[in-house]
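Undergrad: Just a sequence and a predicted model for now, questions to come.
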Amino acid sequence: MKHRLLLQNFIIFQLSGCSAHSPSVNILGAYFPDWLFCISGGCLTSAVINISLKNFRRSRWLSPYILTYPLLIAFLSMGFWILFFY
């Protein structure tokens, strides 16, 4: 009985997140998810950072590129989400 009540509360808790609202933005009648804009902004901002570091010859600051640029995109995307949609 205790396990059934725990499972029921867990399911209700999980479904309660869907009732608030859909995380989407209406643009000209089409709904786009919030994360799409955040990832686009993160990619564009990291490209600007990459270009500016290359212009100032400081691209060595982000030396293991395979790690730093995906982490930079993720950090900037999450920052944009908190800034604009939270």
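TA: Received the coordinates, thanks. Predicted, not measured: the structure shown is a model, and the values here were computed from it.
Undergrad: CA atoms for contacts and neighbours, from now on please.
TA: Fine.
Undergrad: Centre of the chain to the particular helix or strand that has residue 14 in it, how far?
TA: Using DSSP states H and E, residue 14 sits in helix 2-16. Centroid separation for helix 2-16 versus its chain: 28 Å, with CA atoms, centre = their mean, to the nearest Å.
Undergrad: Quick one: residues in contact with it.
TA: Helix 2-16 is contacted by no other residue when judged by CA atoms under 8 Å, 6 or more residues apart in numbering.
Undergrad: Now the element after that helix, going C-ward?
TA: Counting by DSSP H and E, the next helix or strand C-terminal to helix 2-16 is strand 24-27.
Undergrad: okay, pairing it with this:
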Amino acid sequence: MLACLLLSGCSLSPSLVIFGAAFPDWLFCLVGGVLGTLAVHRLLGRWGAHERFAPLALSYPALAGLLAMLLWLVFFYP
């Protein structure tokens, strides 16, 4: 039973075939997370609320990661 649990990760990798090339799904989620972070950055700039996210070098990568993981959960989670 332990061998079955350990070998369950050896299944095919989740990927999308676009124009004959297979791309991993996390790549699309990462791009979507970065684009979502850019949209949030524009909204915060329009509202003048950049001060609330004090260390931007930490908060924006964290936001991009959060959005990427949420996209994966919504679109690719089995």
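TA: Nice, thanks for sending it over. Source: prediction; values computed, not measured.
Undergrad: For the helix holding residue 14 of the first structure, buried residues please.
TA: By neighbour count on 16 or more other CA atoms under 10 Å, the buried set for helix 2-16 of the first structure is empty.
Undergrad: which one in the second structure is aligned with residue 83 of the first structure?
TA: Under the alignment (TM-score structural alignment), residue 83 of the first structure pairs with residue 74 of the second structure.
Undergrad: What's the separation between its match and residue 13 of the second structure?
TA: Here the criterion is CA to CA, to the nearest Å. By it, residue 74 of the second structure lies 18 Å from residue 13 of the second structure.
Undergrad: Okay, buried residues for stretch 26-35 of the second structure please.
TA: By neighbour count with 16+ other CA under 10 Å, stretch 26-35 of the second structure contains the buried residues 26, 28-30, 32-34.
Undergrad: sorry, back to before: for the match of residue 83 of the first structure, grab the count of nearby residues.
TA: When neighbours are counted by other CA atoms under 10 Å, residue 74 of the second structure registers 10.
Undergrad: swap in residue 18 of the first structure?
TA: Number of residues near residue 18 of the first structure (other CA under 10 Å) recorded here: 10.
Undergrad: Identify the residue of the second structure aligned to it.
TA: Using TM-score structural alignment, residue 18 of the first structure lines up with residue 10 in the second structure.
Undergrad: Against residue 21 of the second structure, how distant is that match?
TA: Relative to residue 21 of the second structure, residue 10 of the second structure is positioned 21 Å away (CA to CA).
Undergrad: All set, thanks.
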